[in-house]
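> Provided below are the primary sequence and the corresponding predicted coordinates.
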Amino acid sequence: MMASVQDFEQAVRDRDEEIARLRAEVEAWRRRFDKGGKRDIAFVNSEREVEPLYTALDTQPDVEVPGAFPFTRGIHPTGYRGKLWTMRQFAGFGTARETNERYKFLLSQGQTGLSVAFDFPTLMGYDSDHPRSEGEVGKCGVAISSLADMEELFAGIPLGQVSTSMTINGPAIILFCFYCAAAEKQGVPLEQIQGTVQNDILKEYMAQHAWCFPIEPALRLIVDMFEWCATHTPKWNTISISGYHIREAGATAAQELAFTLADGFTYVERGIARGLDVDDFAPRLSFFWDIHNDFFEEVAKLRAARRIWARHMKERYGARDPRSWVMRFHSQTAGVTLTAQQPMNNIVRVAYQALAAVLGGTQSLHTNSMDETLALPTEHSVEVALRTQQVLAYETGVPNVIDPLGGSYYVEALTDQLEREAEDLFRQIDEIGGVVPGLETGWLQRKINESAARQQWEIEQHRKVIVGVNDFVSDEQELQIPLLRIGQEAEEEQRAKMAAMRAGRDDALVRQRLDRLREAARGSDNVVPFILDCARAYCTLYEIRAALESVFGAYREPVFF
């Protein structure tokens, strides 16, 4: 016994001596380094200075393995050796017919999941023939105004086999019901459909501004989906809590991490307040992250996100099912980093961002096309973006090792630092009363605006180099690349189709279903079955939105400075 105590004491002395030796070596290295010159740029990532060297002194020793709590190293024990990430390309333009052709092309080229981009009228809950839709139909995505459009969008695509992600928020519950009704038309049982509807309304008030209803009724609709889908569509992800748009609006990596997770915690709290067991709905929550240019920061952000979510779900919200601790997420390369100048450079940016997403352990990935900053992507540029993922998956060897940057002094230190910064922002959000008061007072919006202004100043002052924009600018004529333009033909086609659909439906049934929806909205019933009945009767997107708006009212953004 005495020998073992002496051995332990000697081991402690040896460890302390090793730490002291390492600290002395690092300090000596720093003294030598400081005598040398430095490049005339700021060594920072999105908001903090980066040290020139990281060692074991900067990390906390922690033995973790993939697939085990708190999932820093990934949610699957086999990583990509068991299954590659889902390769999605965000696609949608013109009419449902045109986009259906693009989907079939992408699937034929090896894409493994579909991701729907809707046009602006659809995002805002307006039909293609509504006066406010004029000039915008099909321009930035596909126009979907009723079940008839959704049927055409997925004609010939088996909804029981394909996984579909839909980027829609304010009217998300309506588009989801259109999708369910379309699956029924194909004869697919609802319990078999797989996919995600973004449905993250809090980030709309914070960053993107595509809303329909005031905050509280909008949150009710989301919890209605949690409740209904847990029973009827158990393979469907009811929400994709999105940091992407928060980051695109100008947030830092730490703000994206904290504000997104705070939104997620708010949704969990609303579900629990409804009386739902957290383990009944939390396993179907998913996330959506922006993958920016600072390579190591993005890897660390994804690792920190998994760890924070797991700990809060288990320790703060009392989730018992390990599936509730697991953060599943989709990633997309950063649209805001694409440049109109020297657009071929965007292929390189996207490739590095995709590598960061994979090294961070994403389960699903969209790679932007080089021309997306100029127009909707062409078929050729979409194919190049998809091939970028396939080269990464099949040629680089990167998927062969799980979390290959785990143990890197820098990545581990940065993971810890981002977690600390996120926790500090959580405390600030709690001090102002939570996410909803933070939105109502403009606190969250101001934080993002201040960060965006600082980033723009750094670019203008050449403290941050954007290749081809504020440095390495070419005097030669820019390469002209073909662009996809959507003309007025899409709007004309949509109007004609809607007129035919309205003429052929049962108007008495439409009125009856909308009346029942309004009645349900006035009470406390779950509205999903009533919206689904409206979809089946070919009520239009705006008709359903207007029925809900007559009860809930419309959202008006508060004025803040």
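That came through, no problem.

> drop to CA atoms for contacts and neighbour counts, all remaining ones
Noted.

> what's the burial count for Asp525?
When neighbours are counted by other Cα atoms under 10 Å, Asp525 registers 13.

> distance of it from Leu219?
14 Å (Cα to Cα, to the nearest Å).

> before we move on, what about Val326?
23 Å.

> Now do the helices in the stretch 101-250 of the chain.
120-123, 147-153, 172-185, 201-203, 215-232, 244-248 (DSSP state H, counting those that start in this stretch).

> Tell me the buried residues in the lengthiest helix in the chain?
Secondary structure of the chain per DSSP state H: the longest helix is helix 2-34. Neighbour counts over helix 2-34 (16 or more other Cα atoms under 10 Å) mark Val26 as buried.

> what packs against that helix?
Packing contacts for helix 2-34, counted by 3 or more Cα pairs under 8 Å, 6 or more residues apart in numbering; DSSP states H and E, involve no helix or strand.

> Okay, buried residues for whichever helix or strand comes after it please.
As assigned by DSSP states H and E, the chain's next helix or strand after helix 2-34 is helix 79-82. By 16+ other Cα under 10 Å, the buried positions in helix 79-82 come out as Gly79, Tyr80.

> putting a second one here so we can go through both:
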Amino acid sequence: MTENSNANSANNLDEIAKEKKKWEETTVKKSLERVPERKRSFKTLSDLEVKPLYTPNDIKDLSYLRDLGFPGEYPYTRGAQPTSYRAKFWTMRQFAGLGNADETNKRFKYLIENGQTGLSVAFHLPTIYGYESCSPMSAGEVGKEGVAIDTLSDMETLFDGIDLGKISTSMTINGPASILFCMYLATGEKKGVPMAKLTGTIQNDIFKEYQAQKSYIFPPEPSVRLIVDTIEYCTKNVPRWNTISISGYHIREAGSTAVQELAFTLGNGLAYVEAGIKRGLNVDDFAPRLSFFFNAHNNFFEEVAKYRAARRIWAKHMKNDYNAKDPRSLRLRFHTQTAGVSLTAQEPYNNIIRVTLQALASVMGGTQSLHTNSFDEALALPSEDAVRMALRTQQIIAHESGVADVIDPLAGSYFVESLTNKMEEETERYFDKIKEMGKGSMLEGTFVGIKNNFYQREIANASYQFQQELEAKEQVQVGVNKFKFSGEEGLQPEILKISEEVGEQQVKDLEKLKQSRDEEKAQQCLAKVKEIAQTKENLIPYILDAVKAYCSVGEIIGILKSVFGVYKEESIF
């Protein structure tokens, strides 16, 4: 056997297997007699076995052209873009929202001044759930975990002095997504930026709300109707806008494994594709503007494999199941956020290291956009110092580490390729279960799985298992269940606090706006939204009219509730 022999020839693989066995029985055996392996089970966070060593035999069926290909080409395993970060770094998009629109506007400008290249809006809980700031349900929550946005007036303040024609904006909103999107369109119009030039993403993914995050409002079917309305409207009028960010992030934050995050997220994405086709849309007209949002957790190689598998799985199913022909429909693009659930309140400065490793995995996995969490987020909304440090983490990775110089640098690793294959295999098993529930349909299977608590139960079981492992110290959290620091000095940074006066002022401003607006016009617009909601006509133009009449998020949601109803989940406990 010469050195130039085919590395994947049967004879060579047999010889490698033979030599590996010899190595295990001699070299390894002697080593273990002197120094035994650590007493733990070696596995990923998805409970996938990690072998001590990987060889060509672990990827003997891998075909380079079929399974990997080249970056920017089917099946996109090696990257969505041909030149990756050699041409352009990922978008550095720090999530921000605090207090009122004016305070968040100042934070946006601070981040832009420090080199951020994209905006990402965090809304406060009342807006997320569709309540006005003056609602009794909003008491004590106004501006506390995001920015308070009630009307178009707030949105105008939020982006005051920011050129929406030059910066991309992402908005993390779901149940009321169509309303906040319309507010952004109206704000752009007032600034002289036509819809066709606006760029950004609206999260708009309701399936994961029922499955994990629980900030739903309406039942699943009318919620999906609103999503498809948005997709249809943007396809015709806002061509550069990503109409939905199909989000695994929140599924992972709820306690899922990496495999569950991958399977449920891509399954939800395929369900939305079916919903669009069912509406009568051509798949290649809307699929290029679907985007994804993944978590970046602690197990470095599992996360890299997850992103690589995601691209390949999406490309295969879009091509084979939905007959997509436009390469952009097959190309999965995604944003990543480091794992909030991994951050600890104990020794919070340790979170800087966690976030750095998670961000590095995101970059080496080929993300298009990245948010790095601030080290103090387990304690409060991030301070300016903390959010600057988070942004600097990305900038140092981009400009000082060299990892962005090579496209898909871990490709060809026996371990990484084997793990990528395993992630794909496990995802396909979940797909089979979902399709079985839907009698062949991913969309119907998703509806069924939500209503019978399939997803909720799977995530809850994974979360429970992980918690048991933490308590048994099978999983280590440094500074929490091992290597605890007994001192206090220097451990707790100063944290950001939102004054109650913010909420009081927000309520006063909302009441003042309602008194000054054209009330007759506002009521007419609300009545029209109610009328159209009872038909199959696209709601977006009518919501846009209501927004321009300064109707509030809470008022429009209230009208839609009267038609669609509200969703109540049956508990699984």
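Arrived safely, thanks for sending. If you're wondering where the values come from, they're calculated on a predicted model, not measured in any experiment.

> sorry, back to before: so how far is the longest helix of structure 1 off the chain centroid?
Offset of helix 2-34 of structure 1 from its chain centre (Cα atoms, centre = their mean, to the nearest Å): 44 Å.

> what does stretch 532-541 of structure 1 correspond to over in structure 2?
Under TM-score structural alignment, stretch 532-541 of structure 1 corresponds to residues 544-553 of structure 2.

> can you list contacts of the matching stretch?
127, 130-132, 150-153, 176, 179-180, 182-183, 186, 514, 517-518, 521-522, 525-526, 529, 556 (Cα atoms under 8 Å, 6 or more residues apart in numbering).

> Mind giving me the packing neighbours of the lengthiest helix in structure 2?
Longest helix in structure 2 by number of residues (criterion: DSSP H): helix 414-437. Counting contacts by 3+ Cα pairs under 8 Å, 6+ apart, helix 414-437 of structure 2 is packed against helix 258-279, helix 300-320, helix 442-451.

> Mean neighbour count and distance to Glu570 of structure 2 for these - can I get that in a markdown table?
Below are these laid out as a markdown table (neighbours: other Cα atoms under 10 Å; distance: least, Cα to Cα, whole Å):
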| stretch | mean neighbour count | distance to Glu570 of structure 2 |
| --- | --- | --- |
| helix 258-279 | 22 | 20 |
| helix 300-320 | 23 | 31 |
| helix 442-451 | 21 | 8 |
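
> Which stretch among the ones you listed approaches Leu98 of structure 2 most closely?
When these are compared by Cα to Cα, helix 258-279 sits nearest Leu98 of structure 2, at 28.1 Å.

> counterpart of the closest one in structure 1, which residues?
The aligned range for helix 258-279 of structure 2 is 253-274, by TM-score structural alignment.

> so can I have CSV of the helices of the stretch 101-250 of structure 1 showing distance to Gln342 of structure 1 and mean neighbour count?
Formatted as CSV, these follow (distance: least, Cα to Cα, whole Å; neighbours: other Cα atoms under 10 Å):
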stretch, distance to Gln342 of structure 1, mean neighbour count
helix 120-123, 28, 25
helix 147-153, 34, 23
helix 172-185, 36, 23
helix 201-203, 32, 28
helix 215-232, 41, 19
helix 244-248, 21, 24
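
> Pretty sure Phe70 of structure 2 sits against Gln81.
No: in terms of Cα atoms under 8 Å, Phe70 of structure 2 does not count as a neighbour of Gln81; the distance is 9.5 Å.

> Comparing the longest strand seen in structure 2 with structure 1, how large is the average distance?
Counting by DSSP state E, the longest strand found in structure 2 is strand 290-296. When structure 1 is superposed, strand 290-296 of structure 2 averages 0.2 Å from its matched positions, counting by mean Cα distance after the TM-score superposition for structure 1.

> what's that strand in contact with?
Against strand 290-296 of structure 2 from outside (Cα under 8 Å, 6+ apart): 242-250, 252-253, 261, 303, 332-339, 358-359, 361-362.
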